[in-house]
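> structure here, sequence nowhere to be found:
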């Protein structure tokens, strides 16, 4: 968490911490088994009852209208046990705000249901040609009177297999649009794809002559126009701080468990924490965690004060997510064979951390964008 929280943010953090410790921790391994979807939706309803989904929603629409830091603190606490639940919060807290920008029928049908945890949303924006190389994307939509007709596919849709509403992002005449599709819409098929970590599964979407009213679709020309990013920071910085705070929480969670384990684990009758090599490992991990924390919450504070630092945000994501991988690997190794066993729940942190390095553009994609923002010669934007 940030060291500079308001009283309200401290209160919300404490609620998230108690929920994570009491509700999530005892059952988190269910997420990685056949009941994963059920677990996500059950915990999602509990998070909704606590008001988490309403944190980013404007007060005028029945939300809390809280600053970004408030949401990051909750992501961080949830991710100490399950970044998958933090991702679920991101999808069902942030995506509903898109319904406020347009999509009147979808808003009427789904907005309150999602915020109350009675329905779930997912977003699908990865083209088979890649997430951010828009110059190679084909148009997803053609217009037929008052409707768009969608033909194509989207990959890696987190939450897709158990969603009720999916927001699909695609091009129409080279410009990005968002299309709300109810699951069950004729021509829409969602295939479940297993993945390495983060629980549950991806959804691969196929659309064959899917019809969606133009009045329900949202033009997003501020993002991509003429198959080109409109600006260097694009919309990627909408979620990079979210993913980064999840990585921070993940690292803290596995660090805390490993520190407690090291206190109890003995060598020659003494805690292994008395060994110099082990002490250095923990000291370095703590330093990595604190460095990432400061970058994340400094970037959030600048954003909230209207002084957004695009370059900093693109740096934060690869640094925080790669830090989580390093910490998770070290902690698994410190547990020895126990850390490598699935049933102890330690190796899952490494699998989850790897997923966070990929979501919302990979580390290399962000570094390429940083190079562009530094005005290096012959650079290309790597992330959107």
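It's in. Just so it is clear, the structure is predicted and the values come from calculations on it, not from any experiment.
> contacts, neighbours, all on C-alpha from now
Will do.
> report all helices and strands that the longest helix anywhere in the chain contacts.
Criterion DSSP state H: the longest helix present in the chain is helix 276-304. Applying 3 or more CA pairs under 8 Å, 6 or more residues apart in numbering; DSSP states H and E, one finds that helix 276-304 makes contact with helix 68-79, helix 240-264, helix 310-334.
> contacts only, for residue 221.
Counting by CA atoms under 8 Å, 6 or more residues apart in numbering, residue 221 touches 175, 176, 177, 230.
> got it, and residue 25?
Going by CA under 8 Å, 6+ apart, residue 25 touches residue 81.
> separation between it and residue 90?
From residue 25 over to residue 90 the distance is 20 Å, taken as CA to CA, to the nearest Å.
> also residue 83?
With CA to CA as the criterion, residue 83 and residue 90 are 10 Å apart.
> can you check residue 329 too?
Using CA to CA, residue 329 is found at 26 Å from residue 90.
> same deal with residue 21?
Counting by CA to CA, the gap from residue 21 to residue 90 is 20 Å.
> who has more neighbours, these two?
Taking neighbours as other CA atoms under 10 Å, residue 21 and residue 90 compare with residue 90 leading, 23 against 14.
> can you list the buried residues in stretch 328-342?
Within stretch 328-342, the residues that count as buried by 16 or more other CA atoms under 10 Å are 328, 329, 330, 331, 332, 333, 334, 335, 339.
> the contacts of residue 221 in strands, which ones?
Judged by DSSP state E, the subset of the contacts of residue 221 located in strands is 175, 176, 177.
> could I get these as TSV with distance to residue 293?
TSV is the format used below for these (distance: CA to CA, whole Å):
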residue	distance to residue 293
175	36
176	33
177	34
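> out of the residues you listed, the closest to residue 191 would be?
Set against residue 191, the nearest of the ones in strands among the contacts of residue 221 by CA to CA is residue 177 (22.8 Å).
> how about the closest one, nearest residue that isn't a chain neighbour?
Taking CA to CA, 6 or more residues apart in numbering, and ignoring the residues beside it in sequence, residue 177 has residue 219 as its nearest neighbour in space, at 4.5 Å.
> shouldn't that neighbour be in contact with residue 178?
Yes - Residue 219 lies in contact with residue 178 (CA atoms under 8 Å); the separation is 6.5 Å.
> more neighbours: the two, which one.
Shown here are residue 219 and residue 178; by other CA under 10 Å, residue 178 has more neighbours (23 against 18).
> isn't that one right up against residue 168?
Yes - if you go by CA under 8 Å, residue 178 and residue 168 touch, sitting 5.6 Å apart.
> for this protein, which segments count as helices?
Shown for the chain, the helices assigned by DSSP H span residues 7-19, 36-49, 68-79, 83-94, 96-99, 104-115, 240-264, 276-304, 310-334, 337-340, 347-358, 363-373.
> looking at the ones you listed, which is buried most?
Of all the helices of the chain, helix 68-79 has the most neighbours on average by mean count of other CA atoms under 10 Å, namely a mean of 27.
> hold the first one in mind and look at this next one:
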């Protein structure tokens, strides 16, 4: 794949360091260039309900053509077998221009790989189309009772002969309004299962869009009314048994550092644009960036951003090497980085003044994205509660995804 090979030219916000390989720096540069050329000129279009979905489909197809959706899928499954770090690089760079697009960049490749592991029949049917960007996948995992509130989750499935029969409701499914393949996660006799189905042609499946919610107008509510799925298109995941989350394994925290990478993209882009704005915005004919108080503020913000990046890379490396403390550090990193992103993006709006609150500048979108990233894949509080368990603190038993 051409975007993964060749000499690494310098890039404005990078250089040598961070432990990235030459190929990873080149990947970062190429993804940023593609996003800036394709999405930046159309950023308002990407946030409007009537245009966001078609734009996302176009983006995912172009991303698939470049091979980015299969970046860390094993070679034997048609991927490039890169380490998790490459995926976090892609997520960060796409989140710099649109958080919703970034979510689905990760989902198409990540969920395709999940199908290959848990529901091979579904991967055999849709896997290559998902990795090429021809089809888009969405995940219906959140229950109205709360994602990790398993003790109150009702069973949604039962096996009848050669078919699963599903009944229930799932909320806050990103991409549900336009996906081609839908994954549904829920309990059967208290144990977690996952199913895959055709999102457009499955009888009994109803998807209601929620156009005003989230990072872009792409969420939806799922209703399952006697939905029948072939037996081979469903499987037990082993992540929840008897309505209790089992202890996580390092590889299971990839979604936590992935979401942290999304937050890195949001705050990094907001900060870079704010610095440039303050260099040109003047008071008494002097740039705002020349004021000592502003310089102190920007330097402190930069410090927090770089500390977050180091934390993200360290936690990602621990997952890649199956380190014994990977779950602890991934949970801490997700909480810290997402909270920092909310702080940084809010400060950026403040430094822009009224202009930062204007949708035309795009700055206020980064705060909205940062808030969403801090909630998704378990809130910061839930991640910290999980960290407390792995720190061995007395009475700490909570486990989140």
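Received it, and whenever you're ready, just let me know what you need. In this text, all values refer to a predicted model and were calculated from it rather than measured experimentally.
> TM between them?
Once superposed, chain against chain, the TM-score is 0.96 (TM-score structural alignment, normalised by the length of the first structure); 383 aligned residues with a CA RMSD of 1.6 Å.
> farthest-separated two in the contacts of residue 221 of the first structure?
177 and 230 (13.9 Å).
> what about those two, which has more around it?
Legend: neighbour count by other CA under 10 Å for residue 177 of the first structure and residue 230, higher for residue 177 (21 against 15).
> can you find the partner of the more buried one in the second structure?
Aligning on TM-score structural alignment places residue 177 of the first structure opposite residue 193 in the second structure.
> its match and residue 238 of the second structure: what is the separation?
With distances taken as CA to CA, residue 193 of the second structure is found 8 Å from residue 238 of the second structure.
> what do you get for residue 43 of the second structure?
To residue 238 of the second structure, residue 43 of the second structure is 40 Å away according to CA to CA.
> so residue 146 of the first structure sits against residue 216, correct?
No - between residue 146 of the first structure and residue 216 there is no contact under CA under 8 Å: 10.0 Å.
> neighbour-wise, which of these two wins?
Remark: of residue 146 of the first structure and residue 216, residue 216 carries more neighbours, 19 against 10, as counted by other CA under 10 Å.
> list the residues that contact residue 155 of the first structure.
With contacts defined as CA under 8 Å, 6+ apart, residue 155 of the first structure is in contact with 124, 125, 126, 127, 128, 202, 203, 204, 205.
> the fifth one reaches residue 154, doesn't it?
This means residue 128 of the first structure. Yes - using CA under 8 Å, residue 128 of the first structure is in contact with residue 154, at 6.5 Å.
> these two: who's more crowded?
Set residue 128 of the first structure next to residue 154 and count neighbours by other CA under 10 Å: residue 154 wins out with 24 against 13.
> list the contacts of residue 124 of the second structure.
Residue 124 of the second structure makes contact with residue 116, according to CA under 8 Å, 6+ apart.
> how about it, what's its match in the first structure?
Per TM-score structural alignment, the equivalent position to residue 124 of the second structure in the first structure is residue 108.
> and that match, how far from residue 217 of the first structure?
Counting by CA to CA, the gap from residue 108 of the first structure to residue 217 of the first structure is 14 Å.
> same question for residue 85 of the first structure.
Separation of residue 85 of the first structure from residue 217 of the first structure (CA to CA): 28 Å.
> got it, and residue 64 of the first structure?
Taking CA to CA, one finds residue 64 of the first structure at 26 Å from residue 217 of the first structure.
> more neighbours, those two?
Ranked by neighbour count (other CA under 10 Å), residue 64 of the first structure and residue 217 place residue 217 first, with 24 against 16.
> please name the nearest non-neighbouring residue to the alignment partner in the second structure of the more buried one.
Under the alignment (TM-score structural alignment), residue 217 of the first structure pairs with residue 234 in the second structure. Spatial nearest neighbour of residue 234 of the second structure, excluding adjacent residues (CA to CA, 6+ apart): residue 195 at 4.1 Å.
> mind listing what the one you found touches?
Taking CA under 8 Å, 6+ apart, one finds 119, 183, 184, 185, 229, 233, 234, 235 in contact with residue 195 of the second structure.
> mind checking what the third one lines up with in the first structure?
The criterion is TM-score structural alignment: under it, residue 184 of the second structure has residue 168 as its aligned partner in the first structure.
> isn't residue 312 of the first structure up against residue 299?
Yes - using CA under 8 Å, residue 312 of the first structure makes contact with residue 299 at a distance of 6.6 Å.
> how far away is the residue nearest to residue 234 of the second structure from residue 211 of the second structure?
Taken as CA to CA, the span from residue 195 of the second structure to residue 211 of the second structure is 25 Å.
> what does residue 292 of the second structure give?
Distance of residue 292 of the second structure to residue 211 of the second structure, computed by CA to CA: 43 Å.
> over to residue 98 of the second structure?
From residue 98 of the second structure across to residue 211 of the second structure, the span is 16 Å (CA to CA).
> next: residue 49 of the second structure.
Here the criterion is CA to CA. By it, residue 49 of the second structure lies 6 Å from residue 211 of the second structure.
> just give me the match in the second structure for residue 129 of the first structure.
Using TM-score structural alignment, residue 129 of the first structure pairs with residue 145 in the second structure.
> over to residue 353 of the first structure?
In the second structure, the residue equivalent to residue 353 of the first structure is residue 370, according to TM-score structural alignment.
> repeat for residue 147 of the first structure
Alignment note (TM-score structural alignment): residue 147 of the first structure maps to residue 163 of the second structure.
> ok, how many other residues are close to its match?
The number of residues near residue 163 of the second structure, taken as other CA under 10 Å, comes to 16.
> which ones are touching it?
Each residue near residue 163 of the second structure by CA under 8 Å, 6+ apart is listed here: 228, 229, 230, 231.
> any common contacting residues for residue 49 and residue 211 of the second structure?
Common contacts of residue 49 of the second structure and residue 211 (CA under 8 Å, 6+ apart): 217, 218.
> circling back to that earlier point, which of the contacts of residue 155 of the first structure does the second structure keep?
With both residues aligned by TM-score structural alignment, their matches' CA atoms under 8 Å, the contacts of the contacts of residue 155 of the first structure that the second structure also has are 124, 125, 126, 127, 128, 203, 204, 205.
> how near is the counterpart of residue 43 of the second structure in the first structure to residue 351 of the first structure?
Residue pairing (TM-score structural alignment): residue 43 of the second structure is matched to residue 28 of the first structure. As for residue 28 of the first structure, its distance to residue 351 of the first structure is 15 Å (criterion: CA to CA).
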